[in-house]
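K.L.:
need a structure here:
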Amino acid sequence: MKAFVVEKVADRAFSCAIQEVPVPECDKDEVVIKTTYSSLNYKDALSSVGNPGVTRKFPHITGIDVAGVVHQTTSDAFAVGEKVLVTGYDLGMNTDGGHAEFVKVPASWVALIPDTITDKEIMTFGTAGLTAALSVNELLDNGVKPEDGEVLVTGATGGVGSLAVSILNKIGFTVVAVSGKEEQIDYLKQIGASEVILRDTFNEDAKKPIMAERYAGVVDTVGGDILANALKYIKYDGVATCCGLTASHELNTNVFPFILRGVRLIGIDSVECKLEKKQAAWDKLAGEFKIATLDSITNEIGLEDIKDTYASMLEGKSVGRYVVKI
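P.N.:
Just a heads-up that it's a prediction; the model follows:
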């Protein structure tokens, strides 16, 4: 079968290319999926250059998302021919991932694809969509409602950010987007942002330890100073979610938003969260959260395009979501 493989060629030196590799076979309680679509994520790009925080086992097939049909299984939970997907867990990290014609995974990682969504659509969502849905669910579950005011989304041109903007707009929220890409303002308004604040302006304006109340909620995808400054603007009893670190893994903040306004900061993990929680999020993405702007944020590529797209991601030039047709 064809697969996109990363190899270690020397200490801290890696190469990647399409290769012919053996089709995997099932062991106990496993599923082999015949891939129809996968996607590209920032974590995949890091894996392609041997980032040790993502992948330590080489040669390695990238792809932390996969959708397709059950080709072979030794598990009673699934039948050959069922439409399924996998995101998170160790897929595409130290377990061979979705950028291959066939993928073998533990049955406990596998979720069913709802009938109301296609393989391509669910991979357009992928890990990014799952993360966005989990973030939005936390706002809703903690009482944030559209009538409470605006919701801020940071890193809004990225995969998670773009989908969060679109989902929030779909369910009735007024969305303010923060981005460092001035040339993408029209794109962000097209997918649902009512206002776009440039990153440097946002950080420059937030000089005080706490700012005037503005946002009922925040979906943060970048961490660092942007998250620290976003917390200062959250209204009383508001909620912020945090799922990324592209700006920084550090958070230099103060306690004022928490002790003066009762603000809650909730971490989002889409990798190891329970399969039942993932399945519920997929069902929402196929229903209430399914957005009309999927095509406008989707770039469809093939295995042969992955290498160049990784380079674009690592340079901070990618926009929206990338799905890989296998």
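
K.L.:
Only C-alpha atoms from now on, for both contacts and neighbour counts.
P.N.:
Will do.

K.L.:
got the contact list for I61?
P.N.:
Residues near I61 by CA atoms under 8 Å, 6 or more residues apart in numbering: A3, F4, V5, V6, G92, T95, D96, G97, G98, H99, A100.

K.L.:
between these, which has the most around it?
P.N.:
Greatest neighbour count in the contacts of I61, by other CA atoms under 10 Å, goes to G98: 34 neighbours.

K.L.:
what's the helix or strand for that residue?
P.N.:
Applying DSSP states H and E as the criterion places G98 outside every helix and strand.

K.L.:
Next, the second sequence, to be compared with the first:
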Amino acid sequence: MAQNDTFNALLLQEGDPRPIAEVSTLNPADLPAGEVLVAVEHSGLNYKDAMILNGLGRLVREYPHVPGIDLAGTVTESSDARYRPGDHVLLTGWHVGERYWGGFAEYARVHGDWLTPMPDTLDARGAMIVGTAGFTAMLAIEALEHGEITPGTGEILVTGASGGVGNLAIALLAALGYRVVAATGRPENARHLEALGARSIVPRGELAERPDRPLLSERWAGVIDSVGGDTLAHALAETQARGVVAACGLAGGAGLTTTVIPFLLRGIRLQGIDSVQYPATDRERVWQRIGDLLPTEVLERCLAKEVGLSQLPQRAEALLAGQIRGRVLVTPTDH
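P.N.:
Model prediction:
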């Protein structure tokens, strides 16, 4: 890419009460340092991206800034011996899109250590329908597996089922043979969730309040929770003995009011899921597994909308309001 070439990016400038987002024209000299230049084919809109676009959580400290915590595309330049022009790669995590410029642009320059080779079962579109949401869901499932929760152990509760993590967790669990119960506050999505593999639907209201006792009737062999707050407390109280609860989100609040009783009397494990700094040495294996489990037709069912850069601020507000089902795919060349 020549130094006088230009490309489009969603650039954030500091503003009050939220950053100012504009599709801007940049050139390679504007990009940060890094060994690999990637032509971005797709990105995805995640909950964290929506927070960044709305200036929540002080996730971005320096402006101007290009957000986008995920990206997938083709290497065009590389000084890293592991990558050559023409290689297909993806990136999630490592605080890209937060501390470092991210994937809401036609080009991104990044460090080679942050990249993962594209699995042979995925392309850039499929990888970004999965994105951080699906990668997190797969890590949560592996937490259940490490706790010896098998398809025969009992039902798995997925909270926040209508969101990106929820959709992909249901699809992955179903592909592995688990019996999935989906909790959602949007009953109009029931058929969609069942098509992804949910065996039954639980209204969000049944789980939304903090339990009035430390232990409730045992219902779940395992839980994948992207909501947090009182929903997580309720799920803990209903998890069966030696069950595993994987906590991977805070859409319903960062607080957690519970007791140690579920851990002491039922031996429940509460496992936090960190997809940002997950070891690079194991990422390729996890991505290959996702691609093996989810064919294209299933991935497309998880897709809510495909948008360009200029539509991202509006979609971010809708995502924070819980109005989007599944994943939003970003195509930076369509703005």
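
K.L.:
Got a TM-score for the two of them?
P.N.:
Their TM-score after superposition, calculated using TM-score structural alignment, normalised by the length of structure 1, is reported as 0.95; 325 aligned residues with a CA RMSD of 1.8 Å.

K.L.:
returning to that earlier point: name the nearest of the contacts of I61 of structure 1 relative to K284 of structure 1.
P.N.:
Of all the contacts of I61 of structure 1, K284 of structure 1 sits closest to G98, with 23.0 Å by CA to CA.

K.L.:
quick one: whichever residue in structure 2 pairs up with that closest one and A251 of structure 2, what's the gap?
P.N.:
The criterion is TM-score structural alignment: under it, G98 of structure 1 has G103 as its aligned partner in structure 2. Using CA to CA, to the nearest Å, one obtains 23 Å as the distance from G103 of structure 2 to A251 of structure 2.

K.L.:
likewise V110 of structure 2?
P.N.:
Taken as CA to CA, the span from V110 of structure 2 to A251 of structure 2 is 29 Å.

K.L.:
same check, this time on V66 of structure 2
P.N.:
Summarising the geometry, the distance separating V66 of structure 2 from A251 of structure 2, computed by CA to CA, is 23 Å.

K.L.:
same question, A9 of structure 2
P.N.:
Taking CA to CA as the measure, A9 of structure 2 falls 27 Å from A251 of structure 2.

K.L.:
Equivalent analysis for R210 of structure 2, please.
P.N.:
Counting by CA to CA, the gap between R210 of structure 2 and A251 of structure 2 amounts to 16 Å.

K.L.:
Give me the residue at the spatial middle of structure 1.
P.N.:
For structure 1, the residue sitting closest to the mean C-alpha position, by CA atoms, centre = their mean, is A128 at 1.7 Å.

K.L.:
give the contact list for it.
P.N.:
For A128 of structure 1, the contact set (CA under 8 Å, 6+ apart) comprises N41, G159, V160, L163.

K.L.:
how does it look with 10 Å?
P.N.:
If a contact means CA atoms under 10 Å, 6 or more residues apart in numbering, then A128 of structure 1 has 39-42, 65, 87, 134, 158-164, 270, 321 as its contacts.

K.L.:
how about it, what's its partner in structure 2?
P.N.:
Alignment note (TM-score structural alignment): A128 of structure 1 maps to A133 of structure 2.

K.L.:
what helix or strand is that match on?
P.N.:
Element membership for A133 of structure 2, per DSSP H and E: helix 124-146.

K.L.:
mean shift of that helix relative to structure 1?
P.N.:
Mean deviation of helix 124-146 of structure 2 from its aligned counterpart in structure 1 after superposition (mean CA distance after the TM-score superposition for structure 1): 0.6 Å.

K.L.:
Can you list the helices and strands that the helix or strand following that helix packs against?
P.N.:
Once the chain leaves helix 124-146 of structure 2, the next helix or strand it forms, by DSSP H and E, is strand 156-158. For strand 156-158 of structure 2, the elements it packs on are helix 124-146, helix 164-175, strand 180-184, strand 198-203, strand 220-225, strand 239-247, judged by 3 or more CA pairs under 10 Å, 6 or more residues apart in numbering; DSSP states H and E.
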